[in-house]
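*Asks:* sequence unavailable; structure follows:
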């Protein structure tokens, strides 16, 4: 038996199989689905014809030039590195005439702090929530955070890559 997409979606929604509430379509045509209070989207729909921009992974630039190169002291703790990485991403997006509100997907690669042997997820979130889910910038990307053994730069605790969408011109 073959079902049309609208009928199948309606049946899944009616049956409670899709738990995330549907969000209203934004002015730019992007639909962000969310559930709960956690500041990420559960799904993002991009309209046909929108341009997709993939940014390479970015770590923090050096924060302390007096510290040894490629050391943790040169780049700071997870919160400091996350803020610096997001600021760097924001700058790259601005060069492309985009902003953080255009980010639809984010991958965060994290290394345990060698001093504590733990990931500093709360520190990452403190920085992340300064850019996403604020009254000034409420658009939330879908996001995954990964624990990795190491990053290319031994001083980095975090590297972030994003996908942004250039909205359709009206």
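*Replies:* That came through fine. Please read these numbers as outputs of a predicted model, since none were measured by experiment.
*Asks:* rest of the way, CA atoms for contacts and neighbours
*Replies:* Will do.
*Asks:* give me the neighbour count for residue 150.
*Replies:* For residue 150, the neighbour count with other CA atoms under 10 Å is 15.
*Asks:* for residue 110, what are its contacts?
*Replies:* Residues in contact with residue 110 (CA atoms under 8 Å, 6 or more residues apart in numbering) are 119, 145, 146, 147, 148, 157, 158, 159.
*Asks:* separation between it and residue 151?
*Replies:* Distance, residue 110 to residue 151, using CA to CA, to the nearest Å: 8 Å.
*Asks:* quick test: name the residue nearest the centre of the protein.
*Replies:* Closest residue to the average C-alpha location of the chain: residue 106 at 3.0 Å, with CA atoms, centre = their mean.
*Asks:* ok, second structure coming up, stack it against the first:
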């Protein structure tokens, strides 16, 4: 006989006391749980108030008090937003004068012509980001639609660490180069040359991570980048 089908037994004095205590504990527990739930709900509501996007919205959280931050603190994506995720893209070998398999092979001398102090990582990053722009355009997107970015760097030959400064200079040529308060385009340097108008004016500040890795898939690559972009909501 299952427990549910057993006949009920009379509850004696001790049984009634136990039943009362059990019921009282259950009610107290439920009340306490309700209070905790209300408090938790209030905290979640407060935290989610600005962050919680509508279904077709993308909300970018930027550092407070900065007109020209390089990257976002984070991004909130509505459940109905259509996303595009690129593969990791590296630089094309556009310098045939350089030996195969060397970092110099994966640069474009025409892109940095007349500039001083452009590092090899910077030169490669300029190519990679140009490829990112082309990739986005082929998918019906623009650089301003990028919401997240991951960059992998390796140390140039003879150097102990990756060239983060060179990467960041190249990044500013394509991203985060419009003042958020005035909407004016910000001049940026290439190498040690005086700042000039960026290659692609773009106000987007993606949520970004940059890390050094031991090696990349193609010998000679110092930079590889992948991005996520959001398709604008249809009006």
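*Replies:* Alright, I've got the coordinates. Please read all numbers here as calculations on a predicted model, not as lab measurements.
*Asks:* check whether the residue nearest to the centre of structure 1 sits in a helix, strand or coil.
*Replies:* Of the three states, residue 106 of structure 1 takes strand under DSSP: H, G, I helix; E, B strand; the rest coil.
*Asks:* how about the helices in structure 1?
*Replies:* With DSSP state H as the criterion, structure 1 has helices at 5-14, 72-75, 78-95, 121-128.
*Asks:* residue 129 of structure 2 -> structure 1?
*Replies:* Matched by TM-score structural alignment, residue 129 of structure 2 corresponds to residue 86 in structure 1.
*Asks:* count the neighbours of that match for me.
*Replies:* Residue 86 of structure 1: 23 surrounding residues under other CA under 10 Å.
*Asks:* what's near enough to touch it?
*Replies:* Taking CA under 8 Å, 6+ apart, one finds 128, 131, 160 in contact with residue 86 of structure 1.
*Asks:* deepest of the helices of structure 1, which one?
*Replies:* The highest mean neighbour count among the helices of structure 1, using mean count of other CA atoms under 10 Å, belongs to helix 72-75: a mean of 21.
*Asks:* which part of structure 2 lines up with it?
*Replies:* So helix 72-75 of structure 1 sits over residues 103-106 in structure 2, by TM-score structural alignment.
*Asks:* do stretch 118-133 of structure 1 as well
*Replies:* The aligned range for stretch 118-133 of structure 1 is 161-176, by TM-score structural alignment.
*Asks:* what's the offset of the matching stretch from the middle of its chain?
*Replies:* Stretch 161-176 of structure 2 sits 16 Å away from the centroid of its parent chain (CA atoms, centre = their mean, to the nearest Å).
*Asks:* repeat for stretch 66-83 of structure 1
*Replies:* That offset, for stretch 66-83 of structure 1, works out to 21 Å (CA atoms, centre = their mean).
*Asks:* make a PyMOL selection of whichever of the contacts of residue 110 of structure 1 turn out to be buried.
*Replies:* Buried members of those can be picked out in PyMOL with the line below, counting by 16 or more other CA atoms under 10 Å:
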select buried, resi 119+157+158+159
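*Asks:* got CSV for the contacts of residue 110 of structure 1, with distance to residue 65 of structure 1 too?
*Replies:* CSV is the format used below for those (distance: CA to CA, whole Å):
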residue, distance to residue 65 of structure 1
119, 25
145, 28
146, 28
147, 27
148, 26
157, 17
158, 19
159, 20
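*Asks:* who touches both of residue 110 and residue 151 of structure 1?
*Replies:* In contact with both residue 110 of structure 1 and residue 151: 157, 158, 159, using CA under 8 Å, 6+ apart.
*Asks:* residue 41 of structure 1: which of the helices of structure 1 is closest?
*Replies:* Taking CA to CA, helix 121-128 is the member of the helices of structure 1 nearest to residue 41 of structure 1, at 13.6 Å.
*Asks:* just give me the mean distance for the closest one relative to structure 2.
*Replies:* Once fitted to structure 2, helix 121-128 of structure 1 is off its aligned match by 0.3 Å on average (mean CA distance after the TM-score superposition for structure 1).
*Asks:* output the contacting helices and strands for that helix.
*Replies:* The contact analysis (3 or more CA pairs under 8 Å, 6 or more residues apart in numbering; DSSP states H and E) places helix 121-128 of structure 1 against helix 78-95.
*Asks:* and if we set it to 10 Å?
*Replies:* helix 78-95, strand 103-110, strand 142-147 (3 or more CA pairs under 10 Å, 6 or more residues apart in numbering; DSSP states H and E).
*Asks:* re earlier: please list all residues in contact with the residue nearest to the centre of structure 1.
*Replies:* 40, 55, 57, 140-145, 160-164 (CA atoms under 10 Å, 6 or more residues apart in numbering).
*Asks:* mind listing what's buried in stretch 75-90 of structure 2?
*Replies:* Quick answer for stretch 75-90 of structure 2 (16+ other CA under 10 Å): 75, 76, 77, 81, 84, 86, 89, 90.
*Asks:* so which of those comes closest to residue 46 of structure 2?
*Replies:* Of those, the one sitting nearest to residue 46 of structure 2 (CA to CA) turns out to be residue 76, at 15.4 Å.
*Asks:* map the closest one onto structure 1.
*Replies:* Superposed on structure 1 with TM-score structural alignment, residue 76 of structure 2 falls opposite residue 45.
*Asks:* isn't that match up against residue 104?
*Replies:* Yes: here residue 45 of structure 1 lies in contact with residue 104, judged by CA atoms under 10 Å, at a distance of 8.8 Å.
*Asks:* since that was my last question, I'll sign off now.
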